[in-house]
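# sequence and predicted structure below; questions after.
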Amino acid sequence: MEKLQIGTSNISASGIGLGCMRLSTLSKKEAARVIQNAVEAGVDFFDHADIYGKGKAEETFAEAIKLTSIQREDILLQTKCGIRKGYFDFSKKHIIESVDGSLQRLQTDYIDILLLHRPDALMEPEEVAEAFSILEKSGKVRQFGVSNQNPMQIELLNQYIEQNLIINQLQFSLMHTVMLDAELNVNMQNSAGIVRDSSVMDYCRLHNMTVQAWSPFQYGMIKGSFVGNDQFPEVNTKLQELAEQYNITASAVAIAWILRHPAKIQPIVGSMNPERLLDIVKASEVKLTRKEWYELYRAAGNELP
């Protein structure tokens, strides 16, 4: 699998990452098979969060990897913090405690990348800066980023922190194209032309932040997968047509559509089915044509001006 440089860091990671939220539902043996197969398929990037399975996902990962031949230095671990039950918390105390908890559950000495998990309206950037500095100097966290944050929120953080924010993890899929719609409908008097995220895609490209796409098969706010869903006949017809043309699955085509964007987006896929994951990563071997990319975008229900 082609490697991707993550933001302005020296980290080189697989172009597709594995989201580990659902690991908490698996046995150690099942999880080990998923992880081992992912690595054998070229995936070396594993995305966690302290809230996934109330911490059980990280615990399962740590126990499962002991059943494999994988060494810590051969993989990249990313985790997230800041979401608590009913509210968000970017306080210095909570960030540091969350990282300590993740380190304990993951049974590792360091986290490669820590993301702030969604925005906190009560964020005090001075506290975030203090937490980041403590975590970096102690060697507990090597790189930092955010998720679901707009350019001004990132700029506010950048005024205080010493580290580069190398990632912004955002919801993006063929059926969730908010980041693209306004770009394609500039100066148009329609709903697609409404800028809902302060042009976050362009901002990340300008500042060399890697965009990670979470829920790349989902529509709405985690309502379900659109691939093979009868509610979306047009996009599935086109996905299947291209799947047959490129000899890959429809799910792989949906990932290939994301990979085709010049922003070099890193999809985070959450499949816990080893065989399906092997099929999905074949997306990295396919480059859709410009015409095919736009045909899929239109088949997903979007109109071009």
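Alright, I've got the coordinates.
# from here on, contacts and neighbour counts on C-alpha atoms
Fine.
# show me where this structure has its strands.
3-5, 12-14, 17-19, 45-47, 76-81, 83-84, 87-88, 111-116, 141-147, 165-171, 210-214, 266-269 (DSSP state E).
# between the ones you listed, which gets nearest to residue 251?
The stretch from the strands of the chain with the least distance to residue 251 (Cα to Cα) is strand 266-269; that distance is 10.3 Å.
# now residue 40: how far from residue 286?
19 Å (Cα to Cα, to the nearest Å).
# between these two, who's got more neighbours?
In this view residue 40 and residue 286 are compared by other Cα atoms under 10 Å, and residue 286 has more residues nearby, 18 against 11.
# alright, now check it against this:
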Amino acid sequence: MSQNAGVTGVAGAAPDGEPRQDGAPDGVDTARVVYGCMALGGSWGPDPYRPADVDQAEAVIEAALESGISVFDHADIYSRGKAEAVFGEVLSRTPGLRERVTLQTKCGIRLADGDRPGRYDLRAATIRQRVEESLGRLRTDVIDVLLLHRPDPLADAEEVAGALTSLRRQGLVRGFGVSNMSAAQIAALQAHLDFPLVVNQLEMSLDRRDWVEDGVLVNTAAAAGNGFPTGTLEYCRAHDVRLQAWGALAQGRFTGRQETEEQHATARLVRALAEAKGTTPETVVLWWLQRHPARIAPVVGTGRPERIRACRDAARREPDLSHDEWYDLWLTARGAPLP
């Protein structure tokens, strides 16, 4: 990438910089795979980022774009802001790059500070402050999508909605969504908004399967212990809230490191399917999510460019899993028959 100064435009912006009327920024709704930037920026300590951290961010961005991934997911807390900062440095020195990417970031978590423990904070003033800080670190004029990172029990839905509406009217944020929230929590916030929430990001993978188990454990004793908020998938599908799956590669439990008998068996099946279909094990693991009719967009969070490239077919091809193959993966990972 060039070392020259770049620009701070927005990918897919509507004429005159106005948000699209449906509230869904271009790129987010159509993305097959999202890159999660949590691994960027170096350590989570107070030390500044290094030139090597900027080089890593540049290599990661290149690998993602080469693989067909153009939505980049941040959070203000990732590496204590340094993930956004190194990404912003790459943007600033690479002409035209901002127009090729969709920037998504999150706010709402406050890390531990001295003797004060970590907590959640969705007060209006805090949301605005965090957005302004993210804009500065990312060196851009607008965030394409802002997600509320975690539910804050003290948040007032009307106050939060007012803050989001103000940011949208000022052109600082184009679209909004949530992360780790249930259908009821989304509906409570949506009731105070004149534009739709467009994303809900949840932990979902072949290893973290409570989201799919929720749909089949109805009227069984096991349902009470499942934990996933019932009806959330159905709500998101009915209201066009795009589901994004963080932790989608399951920390390599089916593509590199296995810990249980079920994981070993599933990894063998993943490898066999990858070989038969001429792709990579990483792609098969992501295809399992994408094959679900909820249109799940996996978030890939590895900091290794070669592993990003191993996800290329998930970003560029329709999921090549039959009905039976999808169930084979699920039941092998589940390690028990369905009810």
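Right, received. Where do you want to start? Remember, predicted model here, so these are calculated numbers, not experimental data.
# mind checking the TM-score on these two?
After superposition, the two chains reach a TM-score (TM-score structural alignment, normalised by the length of the first structure) of 0.91; 294 aligned residues with a Cα RMSD of 1.8 Å.
# what does residue 306 of the second structure align to in the first structure?
In the first structure, residue 306 of the second structure lines up with residue 275, judged by TM-score structural alignment.
# same question for residue 176 of the second structure.
Match for residue 176 of the second structure (TM-score structural alignment): residue 144.
# contacting residues for the match of residue 306 of the second structure?
Going by Cα atoms under 8 Å, 6 or more residues apart in numbering, residue 275 of the first structure touches no other residue.
# number of nearby residues for residue 130 of the second structure?
Other residues within reach of residue 130 of the second structure, judged by other Cα under 10 Å, total 17.
# I'd say it and residue 107 touch.
Yes - using Cα atoms under 8 Å, residue 130 of the second structure is in contact with residue 107, at 6.4 Å.
# shared neighbours of those two, anything?
Shared contacts of residue 130 of the second structure and residue 107, defined by Cα under 8 Å, 6+ apart, comprise residue 76.
# state the distance from the aligned residue in the second structure for residue 291 of the first structure to residue 81 of the second structure.
Aligned counterpart of residue 291 of the first structure in the second structure: residue 324 (TM-score structural alignment). Using Cα to Cα, we find residue 324 of the second structure at a distance of 44 Å from residue 81 of the second structure.
# neighbour count for the two, which is higher?
Using other Cα under 10 Å as the criterion, residue 324 of the second structure and residue 81 rank with residue 81 on top: 22 against 9.
# that older thread, tell me how far the match of residue 291 of the first structure lies from residue 153 of the second structure.
Taking Cα to Cα, one finds residue 324 of the second structure at 42 Å from residue 153 of the second structure.
# so how many other residues sit close to the aligned residue in the first structure for residue 264 of the second structure?
Using TM-score structural alignment, the partner of residue 264 of the second structure in the first structure is residue 233. Residues lying near residue 233 of the first structure (other Cα under 10 Å) number 15.
# whatever residue of the first structure lines up with residue 205 of the second structure - how many residues pack around it?
Matched across to the first structure, residue 205 of the second structure falls on residue 173, judged by TM-score structural alignment. Neighbours of residue 173 of the first structure under the rule other Cα under 10 Å: 23.
# just give the nearest non-adjacent residue to residue 173 of the first structure, would you?
Leaving aside its sequence neighbours, residue 173 of the first structure sits nearest to residue 216 (Cα to Cα, 6 or more residues apart in numbering; 4.4 Å).
# again with residue 9 of the first structure
If the residues on either side of it in the chain are set aside, residue 9 of the first structure comes closest to residue 166, at 6.8 Å by Cα to Cα, 6+ apart.
# does the one you found touch residue 10 like I think?
No - Residue 166 of the first structure is not in contact with residue 10 according to Cα under 8 Å; the separation is 10.3 Å.
# more neighbours: the two, which one.
residue 166 (24 against 9).
# enumerate every residue touching the more buried one.
Each residue near residue 166 of the first structure by Cα under 8 Å, 6+ apart is listed here: 6-9, 143-145, 208-210.
# try 6 Å this time
7-8, 145, 209 (Cα atoms under 6 Å, 6 or more residues apart in numbering).
# picking that back up, the residue nearest to residue 173 of the first structure -> the second structure?
Residue pairing (TM-score structural alignment): residue 216 of the first structure is matched to residue 248 of the second structure.
# and for that match, the neighbour number?
Other residues close to residue 248 of the second structure by other Cα under 10 Å number 26.
# check the one 5 residues further on too.
By the other Cα under 10 Å criterion, the neighbourhood of residue 253 of the second structure contains 17 residues.
# the counterpart of it in the first structure and residue 258 of the first structure, how far apart?
Using TM-score structural alignment, the equivalent of residue 253 of the second structure in the first structure is residue 226. With distances taken as Cα to Cα, residue 226 of the first structure is found 15 Å from residue 258 of the first structure.
# try residue 194 of the first structure
According to Cα to Cα, residue 194 of the first structure and residue 258 of the first structure sit 22 Å apart.
# compare those two (neighbour count), which wins?
residue 258 (23 against 17).
# that one matches what in the second structure?
Using TM-score structural alignment, the equivalent of residue 258 of the first structure in the second structure is residue 289.
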